[in-house]
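Visitor: everything below, folded, please.
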Amino acid sequence: MTSPDPAASPVAPTASAWNVPNGLTVLRIIMVPLFLWLLLTQSGDSEPHRWWAAVVFAVASLTDWLDGELARRRELVTNFGKVADPIADKALMGSALIGLSSLGELPWWVTVVILVRELGITGLRFWVIRRGVIAASKGGKLKTMLQAIGLLLLILPLTGLLHSLGLWIMYAAVVVTVVTGIDYVFQALRLRRATGGGS
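Guide: Next up is the predicted model:
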C-alpha cells in the first residue's frame, strides 16, 4: 500500500499518528523477523515451518492492504504512515526475496533487480518528500500484487507446476517492477522541477 496523492486527497488536519492503520504498519514490521526465522529454519522437518512462514507472510501482506483502506476511508493518512508504510512493505518483500534466494529457490538476479528498484524508489521518495508524495500508480499496485502472489507460492513447500508458476509470476513482476521504477523516476523529476527543486 502507498498513500494516495495528497493533491487529490489531502491529509486530514486532525489525523494523529496514533491510529489503527499505523499500528498495522508497525505490526507488519514486527512480523518480519518471525517470518524470516520460520522461512530459514531448516533443522529436521522444515515443511511445517514453511507453511507457518507462508501464513505469517500472507497475514503481513493483508495488513498492507488493510491499513491503506482504513487510512483512506477514515481520513487517517499521516506523514508517519507515508514514510513507515513503504519501509514496512520493503522490509517484508525484501526479507522474502533474500530468504528465498539464499535457499536457492529464487534466482539472485531477480532479487537484486527488485531490491535495487525498491531501494532506489525509496530514496526518490525521501528526495522529494518536502515537496510532495509520489502517488501510487496502477502499475505499482500490480507490481506489489504480482510480487506477493509469486513469493507466497515460492514460500509454500510446493513442487511441480505450482512452484514453477510462482517463478513465472516473479519474472512477470520483474518486468512490471522495472517499468514502474522508470515511471517513478520521471514523476520525481517532474515534481522537483514543478516545485523549483535543484539537484
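
Visitor: contacts and neighbour counts: CA atoms only from here.
Guide: Will do.

Visitor: what's the closest non-adjacent residue to the residue nearest in space to the middle of the chain?
Guide: In the chain, the residue lying closest to the centroid (Cα atoms, centre = their mean) is residue 89, at 3.2 Å. Spatial nearest neighbour of residue 89, chain neighbours left out: residue 64 (7.1 Å); criterion: Cα to Cα, 6 or more residues apart in numbering.

Visitor: so which bits of the helix or strand where that neighbour lies are buried?
Guide: Residue 64 belongs to helix 47-73 when assigned by DSSP states H and E. Using 16 or more other Cα atoms under 10 Å as the test for burial, helix 47-73 gives 47, 49-58, 60-61, 63-64, 66-71.

Visitor: what's the neighbour count on the closest residue in space to residue 110 that isn't next to it in sequence?
Guide: Nearest residue to residue 110, sequence neighbours excluded (Cα to Cα, 6+ apart): residue 174, at 6.7 Å. Under the neighbour criterion other Cα atoms under 10 Å, residue 174 is assigned a count of 21.

Visitor: thought residue 174 was touching residue 107?
Guide: No. Contact criterion Cα atoms under 8 Å: residue 174 and residue 107 do not qualify, at 11.6 Å.

Visitor: mind listing the helices for this structure?
Guide: In the chain, the helices defined using DSSP state H lie at 20-40, 47-73, 79-102, 108-128, 138-155, 161-194.

Visitor: one more to put side by side:
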Amino acid sequence: MTTPTRPQPVQPPAAQETPAPAVSAWNIANALTVARLALVPVFTVLLLHAGGRETWWRLGAALVFTVASFTDKLDGQLARERGLVTDFGKIADPIADKALMGAALLSLSAMGQVWWWVTTVILIRELGITLLRFWVIRYGVIAASRGGKLKTLLQALAIWIYVLPLGAVPGLAWLTWISAVIMAAALVVTVVTGADYVAQAVRLRRSARSVTARQGAG
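Guide: Now for the predicted structure:
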C-alpha cells in the first residue's frame, strides 16, 4: 500500500526589493547651492563698488557673504538628513564654495588687503584638490576631513572680517590684525590638508589597482 504524500505548504513568492526612487535634482538642497553660486557676483559687485571705500556697500557685501556661507552648511545638512544627495549636488556644491572663496580672495587682493601670494597659494590648492577628486572618482570618493572643514571655517572667518569696513569705525581698525592671524592659520591648514588629500588620493588609487590586479590573477 502506497503511503500518501503529504502536500507541501506553498511558499509565498519572495518579495522583490523595490529599487529606491531616483532623487530629483530639483530639491531644496540643490536650490540653496545654486542660490549661493548666484550670490557670488552680487557679493563681488558690493565689495568692489567705489574701490571698497563705501561703508554701506561693504556692509552689504559682508551680509551677502554671511548668507552665502550659511547656505554652504545648510544645503549639505538638508541633503544628508532628507536623502537629497544627487550627482548634481556633489559637483555643484564644491564649485559654489570655491567660487565664493575665490571671488572674495581675488577681490580683497585687488583692493590690497590680502597679499597676492596668499590668494595664489589658496586658489592653486583648491583647484588642485578639486581636479584630484575628479581624477580618483572612479576609484572612490575623498571625503572632506576635519582639517578641511577647519580650513573652510578659518578662511570664511578671516574673509568676513576683512570685508567689514573696520577702517571706517574708530577703535576697530585693530581687528584687521586678528583677520591677518586667522588668515595665516587658514593658510597653514590649507597647505597641510592639501598634502593630506594628495596622500589619500595616492593610497586610494594604489588600493583600487591592487584589488583589480588580484581579481585579474584569480
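
Visitor: could I get the TM-score for this pair?
Guide: Here the TM-score for the pair of chains, by TM-score structural alignment, normalised by the length of structure 1, is 0.89; 187 aligned residues with a Cα RMSD of 1.8 Å.

Visitor: hmm, back to that, in structure 2, what stretch matches the helix holding residue 64 of structure 1?
Guide: Per the alignment by TM-score structural alignment, helix 47-73 of structure 1 matches residues 55-81 in structure 2.

Visitor: mean per-residue distance, the matching stretch to structure 1?
Guide: Here stretch 55-81 of structure 2, set against structure 1 after superposition, deviates by a mean of 0.5 Å using mean Cα distance after the TM-score superposition for structure 1.

Visitor: what do you get for stretch 119-128 of structure 2?
Guide: Mean deviation of stretch 119-128 of structure 2 from its aligned counterpart in structure 1 after superposition (mean Cα distance after the TM-score superposition for structure 1): 0.5 Å.

Visitor: pull out the buried positions in that stretch.
Guide: Buried-residue list, stretch 119-128 of structure 2, by 16+ other Cα under 10 Å: 119, 122, 123, 125, 126.

Visitor: let me see the contact set for the aligned residue in structure 1 for the second one.
Guide: Using TM-score structural alignment as the criterion, the counterpart of residue 122 of structure 2 in structure 1 is residue 114. Remark: with contacts taken as Cα atoms under 8 Å, 6 or more residues apart in numbering, residue 114 of structure 1 is in contact with 174, 177, 178.

Visitor: share the number of residues neighbouring the counterpart of the last one in structure 2, please.
Guide: Residue 178 of structure 1 is assigned residue 191 in structure 2 as its aligned equivalent, the criterion being TM-score structural alignment. Residues within reach of residue 191 of structure 2, counting by other Cα under 10 Å, total 16.

Visitor: so who does residue 36 of structure 2 touch?
Guide: By Cα under 8 Å, 6+ apart, the residues touching residue 36 of structure 2 are 68, 69, 71, 72, 96, 100.

Visitor: quick one: residue 40 of structure 1 and residue 99 touch, right?
Guide: Yes. Contact criterion Cα under 8 Å: residue 40 of structure 1 and residue 99 qualify, at 6.8 Å.

Visitor: please say which of these two ends up with more neighbours.
Guide: Using other Cα under 10 Å, the more surrounded residue of residue 40 of structure 1 and residue 99 is residue 99, with 20 against 16.

Visitor: what's the match for that one in structure 2?
Guide: Aligned by TM-score structural alignment, residue 99 of structure 1 pairs with residue 107 of structure 2.

Visitor: for its match, which residues are in contact?
Guide: Applying Cα under 8 Å, 6+ apart, the residues contacting residue 107 of structure 2 are 44, 47, 48.

Visitor: mean per-residue distance, stretch 87-95 of structure 1 versus structure 2.
Guide: Its aligned residues in structure 2 lie a mean 0.2 Å from stretch 87-95 of structure 1 after superposition (mean Cα distance after the TM-score superposition for structure 1).

Visitor: rewinding a little: can I get the contacts of residue 107 of structure 2 in TSV including distance to residue 152 of structure 2?
Guide: Conversion of the contacts of residue 107 of structure 2 to TSV gives the following (distance: Cα to Cα, whole Å):
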residue	distance to residue 152 of structure 2
44	19
47	20
48	23
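
Visitor: which residue is most remote from the mean position of structure 1?
Guide: Distance-from-mean max, structure 1, by Cα atoms, centre = their mean: residue 44 at 31.4 Å.

Visitor: so how far is residue 56 of structure 1 from that one?
Guide: From residue 44 of structure 1 across to residue 56 of structure 1, the span is 21 Å (Cα to Cα, to the nearest Å).

Visitor: over to residue 107 of structure 1?
Guide: From residue 107 of structure 1 across to residue 56 of structure 1, the span is 23 Å (Cα to Cα).

Visitor: with residue 175 of structure 1 instead?
Guide: Distance, residue 175 of structure 1 to residue 56 of structure 1, using Cα to Cα: 27 Å.

Visitor: so what's the residue count around residue 210 of structure 2?
Guide: Neighbours of residue 210 of structure 2 using other Cα under 10 Å come to 12.

Visitor: and if you look at residue 137 of structure 2?
Guide: Neighbour tally, residue 137 of structure 2, other Cα under 10 Å: 14.

Visitor: give me the angle between the helix holding residue 64 of structure 1 and helix 79-102.
Guide: 160 degrees (axes from the mean of the first three to the mean of the last three Cα atoms, to 10 degrees).

Visitor: tell me what helix 47-73 of structure 1 is packed against?
Guide: Secondary-structure packing of helix 47-73 of structure 1 (3 or more Cα pairs under 8 Å, 6 or more residues apart in numbering; DSSP states H and E): helix 20-40, helix 79-102, helix 138-155.

Visitor: at 7 Å what do you get?
Guide: Judged by 3 or more Cα pairs under 7 Å, 6 or more residues apart in numbering; DSSP states H and E, helix 47-73 of structure 1 is in contact with helix 20-40, helix 138-155.
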